[in-house]
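1. return a 3D structure for these sequence lines:
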Amino acid sequence: MTAGALFQTLWNIAVGRADLGYGIRDFDLFFHDADDLSYDAEDRIIQRCQRGVEGLGVELEPRNQARVHLWNEQKYGRNIAPYRNLAKSLASFAFTSCPVALNLSRDGMFTTYAAHGYAELYSGVLRPSPTGIAPADVHSAKAASYRAKWPHLIELPLTAP
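-> Just a heads-up that it's a prediction; the model follows:
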């Protein structure tokens, strides 16, 4: 699991919100399967995950990160190289405070990962990621949306690449 479900929960804790799910739209599940880049293969995983949470009132968004380069240019106007692994995918998030993940290993143990560390996540800093792929308009919209819900966040300016 990655993204908003994690960092937004921490932002809710930081402001003392009783509703820890406030602002969380969905739960992102990233996986990396470079052996089959077809949408059909990704959709089989999506459908399997959806069946696993049926009736729980949870919106899951499983996505094969090995496929991002296939649709990113059409969606965001940027041609990007394929991600070789999940760490590269996470590092491409718009802000350094956001690429966090929780991984369940085969032996049932959870580990956490933060592509740029945890300091800015805990201090509420929205620093543009040096490896981010979001265009300026997407970056600005995300920052505005986050700050509307979590006013304690500190947005740092986007610098030209």
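2. CA atoms for contacts and neighbours, from now on please.
-> Noted.
3. buried residues in whichever helix or strand residue 49 is part of?
-> Using DSSP states H and E, residue 49 falls within helix 39-52. Residues of helix 39-52 classed as buried by neighbour count (16 or more other CA atoms under 10 Å): 42, 45, 46, 50.
4. just after it, pick out the following helix or strand.
-> In the C-terminal direction, the helix or strand that comes right after helix 39-52 (DSSP H and E) is strand 60-64.
5. just checking, what packs against that next one?
-> strand 27-31, helix 39-52 (3 or more CA pairs under 8 Å, 6 or more residues apart in numbering; DSSP states H and E).
6. what ranges does this protein have for its helices?
-> Counting by DSSP state H, the chain has these helices, from start to end: 4-14, 39-52, 68-76, 86-91, 119-123, 136-149.
7. picking that back up, dump the buried residues of helix 39-52 into CSV; add distance to residue 10 as well.
-> What follows is these, written out as CSV (distance: CA to CA, whole Å):
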residue, distance to residue 10
42, 29
45, 28
46, 26
50, 25
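8. closest to residue 71 among these?
-> Nearest to residue 71 among the buried residues of helix 39-52: residue 42, at 13.2 Å, using CA to CA.
9. go ahead and confirm that closest one touches residue 64.
-> Yes - with contact defined as CA atoms under 8 Å, residue 42 reaches residue 64; the gap is 6.1 Å.
10. please give me the structure for this one as well, since I'd like to look at both together:
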Amino acid sequence: MLLTPEVLVGIAMTNPVNVQIASRLPSLGLSQCMLTAGCLFQAVWNYQLDLPPASGVKDYDIFYFDSDLSWEAENEVILETQQLFKDLGVKVDIKNQARVHLWYGERFGRPCPRLESTRDGVDRYLVAGTCIGLDPETGEVYAPYGLDDVGRGVLRPNPQNLQPDLFVHKARSYQERWPWLRILESSSQGDG
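-> All right, here's what the predicted structure looks like:
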């Protein structure tokens, strides 16, 4: 499937939860705010299998960037977000990308460099093609590796975040939900 930013957004917005989140997010006034990850690319995979757009979506990820690195400031945003979306009946996961380096090592057993923007956070997904974010205010799609892999169902490691064990775990979890996906375990491996 040829996937352009416009087609991605069109398919992602067939999920009414994405529509509601994207329309309400700007009211939080968060810097560099993006709807990101599975709720976007998984809608494309569902579309290709004629499944409901939210099928297999575990949560709705939102990234923002705030130089206040305190847990209290992030927790306030988390609570505001929960209140804003409580009627949707889904898990919304919001994270300040400026704070990721403070907790990542403890959670995943390896360090994460200090991120300088929300885009830096999107750039760190384990699967290259899933590095996708949507700015709800402008409608701009950020996809540093393009959209071809998502359109073709290819899962390859992110060359900026090579963690083979975590990549395989993540890729297999996607493949369990969408069996047609192809895993390429080497980022330099060809697609043919």
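11. quick one: TM-score?
-> Once superposed, chain against chain, the TM-score is 0.89 (TM-score structural alignment, normalised by the length of the first structure); 153 aligned residues with a CA RMSD of 1.4 Å.
12. what sits against residue 187 of the second structure?
-> 156, 157, 158, 159 (CA atoms under 8 Å, 6 or more residues apart in numbering).
13. show me which pair in the residues you listed is furthest apart.
-> For these, and using CA to CA, no pair is farther apart than 156 and 159, which are 8.9 Å apart.
14. show me which of these two is the more surrounded one.
-> More neighbours surround residue 156 than the other of residue 156 of the second structure and residue 159, with 25 against 16 (other CA atoms under 10 Å).
15. quick one: the counterpart of that one in the first structure from residue 75 of the first structure, how far?
-> Under the alignment (TM-score structural alignment), residue 156 of the second structure pairs with residue 127 of the first structure. Residue 127 of the first structure sits 23 Å away from residue 75 of the first structure, going by CA to CA, to the nearest Å.
16. check contacts around residue 131 of the second structure.
-> So residue 131 of the second structure contacts 37, 122, 123, 124, 125, 143, 144, 145 (CA under 8 Å, 6+ apart).
17. out of those residues, which is nearest to residue 43 of the second structure?
-> residue 37 (10.3 Å).
18. what's the closest one aligned with over in the first structure?
-> Looks like residue 37 of the second structure aligns to residue 3 there (TM-score structural alignment).
19. next: residue 11 of the second structure.
-> By TM-score structural alignment, residue 11 of the second structure lines up with nothing at all.
20. try residue 130 of the second structure
-> Match for residue 130 of the second structure (TM-score structural alignment): residue 98.
21. how about residue 90 of the second structure?
-> For residue 90 of the second structure, the residue aligned by TM-score structural alignment is residue 58.
22. once you drop chain neighbours, what's closest to its match?
-> residue 26 (7.0 Å; CA to CA, 6 or more residues apart in numbering).
23. residue 5 is in contact with that neighbour, correct?
-> Yes - if you go by CA under 8 Å, residue 26 of the first structure and residue 5 touch, sitting 6.8 Å apart.
24. of these two, give the one with the bigger neighbour count.
-> residue 5 (20 against 14).
25. can you tell me how far the more buried one is from residue 38 of the first structure?
-> Noted for residue 5 of the first structure: a distance of 27 Å to residue 38 of the first structure, by CA to CA.
26. so the strand or helix carrying residue 17 of the second structure versus helix 38-48, what angle?
-> Using DSSP H and E, residue 17 of the second structure sits in helix 16-24. Going by axes from the mean of the first three to the mean of the last three CA atoms, to 10 degrees, helix 16-24 of the second structure is angled at 140 degrees with respect to helix 38-48.
27. which parts of helix 16-24 of the second structure are buried?
-> Buried residues in helix 16-24 of the second structure, counted by 16+ other CA under 10 Å: 17, 18, 21, 22.
28. export the residues you listed as TSV, with columns for distance to residue 168 of the second structure.
-> Shown next, in TSV, are the buried residues of helix 16-24 of the second structure (distance: CA to CA, whole Å):
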residue	distance to residue 168 of the second structure
17	29
18	27
21	30
22	30
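29. tell me which of these is nearest to residue 44 of the second structure?
-> residue 18 (12.9 Å).
30. what sits closest to residue 110 of the first structure if chain neighbours are left out?
-> Residue 110 of the first structure's closest residue in space is residue 104 (CA to CA, 6+ apart), at 4.6 Å.
31. many thanks, have a good one.
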